[in-house]
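>>> no sequence on this one, just coordinates:
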């Protein structure tokens, strides 16, 4: 009887599974967040507006291979993935909230992540200025906002926690913060839009090592060899270079060095704000979350969230997360000081490590390159 019962149970199990799939499909059809949720609730859950969500789905369908399946629409795949990016929760509760099983939730996150880092999408939404006109425009915007000429971006690294990798590669990801992470380098513009992101390095690598081995470093060196004087702003963890300006060490209060550091900090805090806005919107990247994937997939998720960050910035969405303390401090400083540096027109001199460019702050204001039009 037990054997007969075992053989007879198999069709029943298959029938129950089919019935459950039909129930889930009907539930997905009846529950549509675009119709059931208010605009504010939709933004709170998925971090973008309904209009922008429809635009995102259209972009993914037009530029990538992401498509609807027989039982699940493309929109549901994107909603499920956005819910994960926005919360960093486990896949089972995220799937339950969208009437899909854990395995399917994992599949949808993988499909949407791969679509978001498709070359067509990356090239459209994460662009480092590669034309002279784009760099001039960006430099002028930085000067108008912060009084510093020649700047085309701010750079820093941030650690994204991941689970313990395989034993043979674990040492590459163990960071000075005593956890396993990716050390992700980002460059932002004056609007906290990400211009470049490099998630290829493990947490054991120092910020300066990531920079020295980045394509942007090589690109800016080539620009300087061709006589173009533009640079990034970095903190004291980076080496001083003609194309990367860093603060003076141990500047005396009230000295010209301190004045330089003041303007430098006032602008460079943009990258801190960028990290804050990115992680507060896409909370799977927060330090109290851990990405439970292999390093390569974690890097893909960082890239996907960076694309979504710029996608939201382009719409001028009000940040859902609050600015961090440094962002608030920079905002207060901007309100208290509207001064910009006086300027003259002659060419910038560059010496070893770019220190002569930085030293021009000490003999007076930093000077605009003659090839840049006055803002």
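Perfect, thanks for sending it. Every value quoted in this text rests on a predicted model; they were computed, and no experiment measured them.
>>> For the rest of this, base every contact and every neighbour count on C-alpha atoms.
Will do.
>>> what does the longest strand anywhere in the chain contact?
Identified as the longest strand of the chain according to DSSP state E is strand 151-161. By Cα atoms under 8 Å, 6 or more residues apart in numbering, the surrounding residues in contact with strand 151-161 are 135, 138-139, 142-143, 179-190, 195, 203, 207, 230-235, 267-268, 270-271, 275, 285-287, 289-291.
>>> Which secondary structure elements does the helix or strand following that strand sit against?
Going down the chain from strand 151-161, the next helix or strand is strand 181-188, by DSSP states H and E. Judged by 3 or more Cα pairs under 8 Å, 6 or more residues apart in numbering; DSSP states H and E, strand 181-188 is in contact with strand 151-161, strand 194-198, helix 207-212, helix 256-281.
>>> and if we set it to 7 Å?
Using 3 or more Cα pairs under 7 Å, 6 or more residues apart in numbering; DSSP states H and E, the elements in contact with strand 181-188 are strand 151-161, strand 194-198.
>>> Between strand 194-198 and it, find me the angle.
150 degrees (axes from the mean of the first three to the mean of the last three Cα atoms, to 10 degrees).
>>> Need the residues that contact strand 181-188.
153-162, 173-175, 194-199, 201-203, 271 (Cα atoms under 7 Å, 6 or more residues apart in numbering).
>>> Taking helix 256-281 as reference, get the angle to that strand.
Between strand 181-188 and helix 256-281, the angle comes out at 110 degrees (the same axes, to 10 degrees).
>>> A further structure is provided below for comparison with the first:
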């Protein structure tokens, strides 16, 4: 049978050239497989050795903030009070529980222990507001000090309602009025009101210039009402430095209390930057006051002096309030509230330490307010006739 056409057959010797070349090629493939196996085994051995070294490697000890020298143990009572403005007992028993900081579940990130956070903030309050001076307590950076001061201040400010409260009980009001009367025989006084300026950095924004006071620097106009023992009864610290004292008082909670007649029969004392109101008595202005008015003014000046005494003691105990607070506005407000809370704790614990005098910013002059409403002036005249006439 004849087959027409050409049949092509595959011959591997056409590619390899010869049978010997084919044998050499097979041997070459086997050698490559052998090299790959040896390399794989070598890699496994190296990985095992590396894992063994990692498991047996001696770890270099890291700096642990909790190992820093504890001021509660390393300092004497005198040294501790000088640096932190409070006794050890007051810090441990009264102030530290207010923070309610939870110990971290692990040492990841080497967190600052809660007690050292509190001491860092206390030293900041007791300095001129320079965070760099607080870094040596725990050996941390200025940025960490900034976060710690903010956190501690916010926690203390949250406790303000517990430690700053205007008296409401009749017995307590009577007790306060009697203490004020012992000062200069001015009756029915339940509190003295006054304002001071706390310097701050510019808060920025479109309303930044509102914080520039008449002396030309940025500030917060802080109003307080204090009792006869310089305990803060009411605090308002959110008004810019350009606001007059009168406006701060008109928008304060304490004014709302008196306006609602909750304290009928009791009065506040203020200087002439406030208006004369039925419940807020200010000095009588004029070139020729009557003898009764002079006696009233003398008793008023002596009794109201507790406000200036408070501001002096407050700023000397916490010098950060005398110098510019270099923080965000919200943090500055929290620091002011925290220092107010700490002041009342110190007074309650009779923990009074000698403060330090720091050159204060120039005092902001106050503008005499109007004489007040007609009813307030009439009530004051009747009050003077009743209590200060011979």
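Perfect, thanks for sending it. Values in this document were obtained by computation on a predicted structure and should not be read as measured data.
>>> Can you pull the TM-score for these?
Taking TM-score structural alignment, normalised by the length of the first structure as the basis, the two superposed chains have a TM-score of 0.77; 312 aligned residues with a Cα RMSD of 2.4 Å.
>>> ok so, going back, the longest strand of the first structure corresponds to what range in the second structure?
Aligning strand 151-161 of the first structure against the second structure (TM-score structural alignment) gives residues 189-199.
>>> Need the single longest helix in the second structure, by residues.
Longest helix in the second structure by number of residues (criterion: DSSP state H): helix 19-56.
>>> Show me how far stretch 287-303 of the second structure is from its chain's centre.
Centroid separation for stretch 287-303 of the second structure versus its chain: 41 Å, with Cα atoms, centre = their mean, to the nearest Å.
>>> And stretch 3-20 of the first structure, by the same measure?
On Cα atoms, centre = their mean, the centre of stretch 3-20 of the first structure falls 48 Å from the chain's centre.
>>> average gap between the match of strand 151-161 of the first structure and the first structure?
Superposed on the first structure, stretch 189-199 of the second structure shows a mean distance to its aligned partners of 0.4 Å (mean Cα distance after the TM-score superposition for the first structure).
>>> now that stretch: how far from the chain's centre is it?
Distance, centroid of stretch 189-199 of the second structure to centroid of chain: 20 Å (Cα atoms, centre = their mean).
>>> now the helices: where do they sit in the stretch 251-375 of the first structure?
For the stretch 251-375 of the first structure, the helices defined by DSSP state H, counting those that start in this stretch cover 256-281, 295-314, 325-336, 355-359.
>>> Could you dump the ones you listed into TSV and include distance to residue 243 of the first structure and mean neighbour count?
Output for these, formatted as TSV (distance: least, Cα to Cα, whole Å; neighbours: other Cα atoms under 10 Å):
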stretch	distance to residue 243 of the first structure	mean neighbour count
helix 256-281	14	21
helix 295-314	24	21
helix 325-336	24	14
helix 355-359	10	19
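>>> And the ones you listed: which comes nearest residue 118 of the first structure?
helix 295-314 (9.3 Å; Cα to Cα).
>>> okay, and that closest one goes to which residues in the second structure?
Helix 295-314 of the first structure maps onto residues 329-348 of the second structure, going by TM-score structural alignment.
>>> ok so, going back, give me the buried entries from the contacts of strand 151-161 of the first structure.
Neighbour-count burial (16 or more other Cα atoms under 10 Å) is assigned, among the contacts of strand 151-161 of the first structure, to 135, 138-139, 142-143, 179-190, 195, 203, 207, 230-235, 267-268, 270-271, 275, 285-286, 290-291.
>>> residues in the first structure matched by the following helix or strand past the longest helix of the second structure, start to end?
Later in the chain than helix 19-56 of the second structure, the nearest helix or strand by DSSP H and E is helix 71-74. Aligned by TM-score structural alignment, helix 71-74 of the second structure falls on residues 33-36 of the first structure.
>>> Against the second structure, what's the mean shift for that stretch, could you check?
Relative to the second structure, stretch 33-36 of the first structure is 0.8 Å off (mean Cα distance after the TM-score superposition for the first structure).
>>> Check the offset of that stretch from the chain's centre.
Chain-centre distance of stretch 33-36 of the first structure: 28 Å, with Cα atoms, centre = their mean.
>>> ok, now how distant is the residue mapped onto residue 206 of the first structure from the second structure from residue 195 of the second structure?
Under the alignment (TM-score structural alignment), residue 206 of the first structure maps onto residue 244 of the second structure. Distance, residue 244 of the second structure to residue 195 of the second structure, by Cα to Cα, to the nearest Å: 9 Å.
>>> cool, residue 387 of the second structure as well?
Taking Cα to Cα, one finds residue 387 of the second structure at 28 Å from residue 195 of the second structure.
>>> the more surrounded of the two?
Using other Cα atoms under 10 Å, the more surrounded residue of residue 387 of the second structure and residue 195 is residue 195, with 26 against 14.
>>> show me what contacts the one residue sitting closest to the centre of the first structure?
Central residue of the first structure (Cα atoms, centre = their mean): residue 306, 3.3 Å from the mean position. By Cα under 7 Å, 6+ apart, the contact set of residue 306 of the first structure is residue 194.
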